[in-house]
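**Q** pasting the structure only:
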């Protein structure tokens, strides 16, 4: 196995930290790990407790929930890592029926590295929706810098319906392979019909293969779970770091429990006011911007296989995807790289600038008729182990279940062509794929028990929102919008590539985040890094 292939395998196995989602299941997920846009920041002061323990820390918002809010967490060493502590937290399936069925959420805690400097518990969520928060909390320096690891018990939970928290199951592994490989931009009536049938089968499978929780995996209910977790951790207010979709979860928490907001850091923000169509258009623009930045970087070097200019490089990629659509490429295993898998293989490295060389390798191989690297990258997006064929978690299924329960809006297939012009203007390369993503919730068979609220977080303490100027999955404009929508929003801007801003090589951003979370020092609104 070559060194480059070994590196890709490591990504396939490690990228489970973060995923993402829109109609085409393009997510808000993979966190940035840049290392080339650093800036100096101010010196850091000492730690400050995140919350002052008080008698009302476990007081429930509804007396009927007292048993949940009064529970204690029985931490024990995790089976596969003695340095981490694992436990479960019991919450109701339906908060309107607290005496009804319950679910146990999987928890993981990485205790503070410096107990004498501990300031509290930091609850984290990596995004998706659908990514397991326990993997994120266990990521250590891959996800968090030492000041946070020293000062906090990093606490992750698998949101309801994901990871180890009664995971939603919709398809067998073989069926999921085929679902993800399907053409995301149908070429004719037969492919359009196949897409509709695939979605119908997917959502029917969710109901058949999952229990009653499948109708209770909304962001609102996950936010209510977080408040139960806060109480069980003994925290009067919540200290939280949410990345990507985790920003929507955090903003929802601020709307439902504004007086329980302590220090909320929302990184790679989602604009919670947008319709499904507006979100899809925004992501189409974001991925086009990121792809152009990648191609510009590639053609500025000596060995770019795409051509000598940005426009030539983009044309090469577009033509390659068209060729793969017509004739899938062989790979090192018994699968073929279809255009659906090739799409995910191209967009996955755009989440992280450090992965751009992998995209170059994948495109060069594909131009030579070998789809192996692009397939490995597509597998990484879906948290699929390319060698065993096993899915490491259910994120590729949960993303549809959660998004479509939050907003079941879907276009009929016959209405999609009318969207082409707007979407191709936003993204000449990916526009039609995102346009077809608007049918993604067709066929959903369950309804949310509680509607999503309008969000302004009125009454909450200052909430810090981080946006990256060339973020593909959550465009910078979304961070600007969320900071404006939140009454107490404070915007921090990272000028850079990749998805999310913290721990991405920018000292100015990192210092601002850590000063806020560790010391409670709110950065200046509009800070640019």
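**A** Everything's here; your move. None of these values were measured; they are calculated from a predicted model.
**Q** switch to C-alpha atoms for all contacts and neighbour counts from now on
**A** Will do.
**Q** how close does residue 478 sit to residue 10?
**A** 31 Å (Cα to Cα, to the nearest Å).
**Q** Please identify which of those two sits among more neighbours.
**A** Comparing residue 478 with residue 10 by neighbour count (other Cα atoms under 10 Å), the higher total belongs to residue 478, at 24 against 12.
**Q** which residues sit in contact with that one?
**A** Shown here is residue 478, whose contacts under the criterion Cα atoms under 8 Å, 6 or more residues apart in numbering are 269, 270, 271, 467.
**Q** before we move on, which element is it in?
**A** Assigned by DSSP states H and E, residue 478 falls within helix 476-485.
**Q** chain center to that helix: distance?
**A** Computed by Cα atoms, centre = their mean, to the nearest Å, the separation of helix 476-485 from the middle of its chain amounts to 17 Å.
**Q** following it, which helix or strand shows up next?
**A** Using DSSP H and E, the next helix or strand after helix 476-485 towards the C-terminus is strand 489-497.
**Q** Is it correct that residue 457 falls within a helix?
**A** No: under DSSP: H, G, I helix; E, B strand; the rest coil, residue 457 sits outside any helix and is assigned coil.
**Q** For it, which non-adjacent residue is closest in space?
**A** residue 255 (4.3 Å; Cα to Cα, 6 or more residues apart in numbering).
**Q** Can you give me the distance of the one you found to residue 463?
**A** With Cα to Cα as the criterion, residue 255 and residue 463 are 12 Å apart.
**Q** what about those two, which has more around it?
**A** residue 463 (24 against 21).
**Q** what's around the closest residue to residue 349 other than its chain neighbours, how many residues?
**A** The shortest distance from residue 349 to any non-neighbouring residue, by Cα to Cα, 6+ apart, is to residue 355 (5.0 Å). Neighbour count of residue 355, defined by other Cα under 10 Å: 19.
**Q** doesn't residue 347 make contact with residue 355?
**A** No: using Cα atoms under 8 Å as the test, residue 355 is too far from residue 347 to be in contact (10.7 Å).
**Q** The stretch 51-200 of the chain: strands as residue ranges?
**A** Taking DSSP state E, counting those that start in this stretch, the strands of the stretch 51-200 of the chain run over residues 76-78, 81-92, 102-110, 120-125, 152-157.
**Q** Save these as TSV, and put in mean neighbour count and distance to residue 459 too.
**A** Listed next are the strands of the stretch 51-200 of the chain as TSV, based on neighbours: other Cα atoms under 10 Å; distance: least, Cα to Cα, whole Å:
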stretch	mean neighbour count	distance to residue 459
strand 76-78	14	37
strand 81-92	18	26
strand 102-110	21	29
strand 120-125	26	21
strand 152-157	26	25
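**Q** Columns distance to residue 416 on top of those, output as CSV?
**A** Listed next are the strands of the stretch 51-200 of the chain as CSV, based on distance: least, Cα to Cα, whole Å:
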stretch, distance to residue 416
strand 76-78, 48
strand 81-92, 39
strand 102-110, 39
strand 120-125, 33
strand 152-157, 37
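**Q** Use this one as the comparison:
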């Protein structure tokens, strides 16, 4: 499911011989129409380059960032057919010419997230040395923002509030959600038409190779977070000889059988563990928040707020659904813990304002939120088969909700349109590389990450031969690169700047837990957003 949007954790190459590498598939991969189409598109992009200039006002980027576009085929099997433009952003490397190592491309996940903001990361302390060596490049994947944008419903109706969020929905509530999922899937098909089937993870990987060529890079330096690790793994499988350096931050389990239905089941279970972490922390700081001295007491405080909001939404717009969305953030990022606990505490004492400020939908974000959800839905529904009988979803998630009630059904409703999707479904690619085919790549993971459970990082390391796994022990923030853990950041810098990794794997002690007293400081450390 999609993550909560936030700012959370995130030797020179030779002459840049643009276009000298054809987009050849990995050994053993059929030389099909799509791989030939990728090669054609990459050659065209290498010749055209990216005409960087001023960014449109709609991007809301400072003048220090340059913007451009790259053309890619809508359908790689027909490279001479319809083409779409992907928006790209860049800030040039700030170091001396001898430090320069080329372009560094970043994707924050989703599906449905843009990294057009990414060049600004060079101004953050954790990224300054990397920014001296690399051009920092962001882009909006197909469907996102101005890159052939997708939509499945009127944005003005997307952030409807207040809403309910029953932990154990009734049969009537399930029927209502089924009808909504069918309508949403139909809206995606109606508003996009036959082009909808081309919004896939495999095409995101092919687009990445075209972007590489357009940037004049013989080999790609890339960091993907969350969902970005999945199509990054597809890229490594399809184009291993095109990889220079790759970082996989908070890795999706790429196993065919997990994409995407079972991945979401595993995610819902992991969210329960991370929700427990937050409650245990709040209980340890009962003197500050007054939510209860045990995790169970904190859960009772949350339930009291949920029931009160069901009867009378805060500010007329924050109901149980908005409360749930706000507190889902605590399962992603522990720097949400203090502000959310404070808002819950204030609400139960009669002050609604902090909760409204943190949980109320923002009308100005409706268009972007609807677009991101449309891309998320299209990509995940197109990528793989899903159960088409609601009885399967009902059976699996009713059982799961007995053990993991916090997020299970909310996750179901996010993904249920895939049960009623029209058009062909792909069979997921087998992610795997042979030893020696891929340069060393770096995998970063937090042991208690809920959005991308840690088992996925271990599975990815097993499949990409020569990958090195860096683990932040006993921590659960989603997206650890460029965050508060100096040990993780040292491994990241050592790899990106010098190409060096530990021999096999390494671990880092957890970053400190949030300080409940320094609420302003802990509320929003400026780091890179990650979504899945």
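**A** Received it, and whenever you're ready, just let me know what you need. Bear in mind that the values here come from a model prediction, so they are computed numbers and not experimental data.
**Q** that older thread, of all the strands of the stretch 51-200 of structure 1, which one is nearest residue 421 of structure 1?
**A** Distance to residue 421 of structure 1, taken as Cα to Cα, is lowest for strand 120-125 among these, at 35.8 Å.
**Q** corresponding residues in structure 2 for that closest one?
**A** Aligning strand 120-125 of structure 1 against structure 2 (TM-score structural alignment) gives residues 102-107.
**Q** Which of the contacts of residue 478 of structure 1 are conserved in structure 2?
**A** For the contacts of residue 478 of structure 1, the aligned pairs still in contact in structure 2 (both residues aligned by TM-score structural alignment, their matches' Cα atoms under 8 Å) are 269, 270, 271.
**Q** quick one on the thing from earlier: would you double-check that the residue nearest to residue 457 of structure 1 falls in a helix?
**A** Yes: counting by three-state DSSP, residue 255 of structure 1 is part of a helix.
**Q** Residue in structure 2 paired with it?
**A** In structure 2, residue 255 of structure 1 lands on residue 237 (TM-score structural alignment).
**Q** can you tell me how far its match sits from residue 254 of structure 2?
**A** 11 Å.
**Q** Now list whatever residues contact both of the two.
**A** residue 431.
**Q** Just give the nearest non-adjacent residue to residue 380 of structure 2, would you?
**A** The nearest residue in space to residue 380 of structure 2 (Cα to Cα, 6+ apart) is residue 260, at 6.6 Å.
**Q** What does the one you found correspond to in structure 1?
**A** Match for residue 260 of structure 2 (TM-score structural alignment): residue 276.
**Q** Verify the stated contact: its match with residue 408.
**A** No: Residue 276 of structure 1 lies out of contact with residue 408 (Cα under 8 Å); the separation is 9.0 Å.
**Q** what's residue 260 of structure 2 in contact with, if anything?
**A** 380, 383, 384, 386.
**Q** ok, and the residues you listed in structure 1?
**A** Shared with structure 1, among those: 384, 386 (both residues aligned by TM-score structural alignment, their matches' Cα under 8 Å).
**Q** Of the contacts of residue 260 of structure 2, just say which sits nearest to residue 75 of structure 2.
**A** residue 383 (14.8 Å).
**Q** wait, doesn't the closest one sit right on residue 425?
**A** Yes: applying Cα under 8 Å, one finds residue 383 of structure 2 in contact with residue 425, separated by 6.2 Å.
**Q** So between those two, which is more surrounded?
**A** Using other Cα under 10 Å as the criterion, residue 383 of structure 2 and residue 425 rank with residue 383 on top: 23 against 16.
**Q** That one pairs with which position in structure 1?
**A** Residue 383 of structure 2 maps onto residue 406 of structure 1 when the alignment is built from TM-score structural alignment.
**Q** Tell me the spacing between its match and residue 513 of structure 1.
**A** Distance from residue 406 of structure 1 to residue 513 of structure 1, by Cα to Cα: 29 Å.
**Q** any idea what residue 217 of structure 1 aligns with in structure 2?
**A** So residue 217 of structure 1 corresponds to residue 199, using TM-score structural alignment.
**Q** What is the burial count for its match?
**A** Residues near residue 199 of structure 2, counting by other Cα under 10 Å: 24.
**Q** do residue 503 of structure 2 as well
**A** For residue 503 of structure 2, using other Cα under 10 Å, the count is 10.
**Q** again with the one 4 residues further on
**A** By other Cα under 10 Å, the residues close to residue 507 of structure 2 number 16.
**Q** What's the match for it in structure 1?
**A** Match for residue 507 of structure 2 (TM-score structural alignment): residue 528.
**Q** Over to residue 466 of structure 2?
**A** Residue 466 of structure 2 maps onto residue 488 in structure 1, by TM-score structural alignment.
**Q** Nearest spatial neighbour of that match, chain-adjacent residues omitted?
**A** Closest to residue 488 of structure 1 by Cα to Cα, 6+ apart is residue 462, at 4.7 Å.
**Q** picking up where we left off before, can you name the two of the contacts of residue 478 of structure 1 that sit furthest apart?
**A** 271 and 467 (11.1 Å).
**Q** Neighbour count for those two, which is higher?
**A** Neighbours per residue (other Cα under 10 Å) separate residue 271 of structure 1 from residue 467, with residue 467 holding more: 33 against 26.
**Q** any idea whether that one is helix, strand or coil?
**A** Three-state call for residue 467 of structure 1 (three-state DSSP): strand.
**Q** can you tell me which residues contact it?
**A** By Cα under 8 Å, 6+ apart, the residues touching residue 467 of structure 1 are 267-269, 475-480, 491-494, 500-501.
**Q** 6 Å instead, please
**A** 268, 476, 479, 493 (Cα atoms under 6 Å, 6 or more residues apart in numbering).
**Q** Over in structure 2, see which of those survive.
**A** Contacts conserved in structure 2 for these, counting by both residues aligned by TM-score structural alignment, their matches' Cα atoms under 6 Å: 268, 493.
**Q** who wins for most neighbours among the contacts of residue 467 of structure 1?
**A** Most surrounded of those: other Cα under 10 Å gives residue 268, at 35 neighbours.
**Q** That one corresponds to which position in structure 2?
**A** Match for residue 268 of structure 1 (TM-score structural alignment): residue 250.
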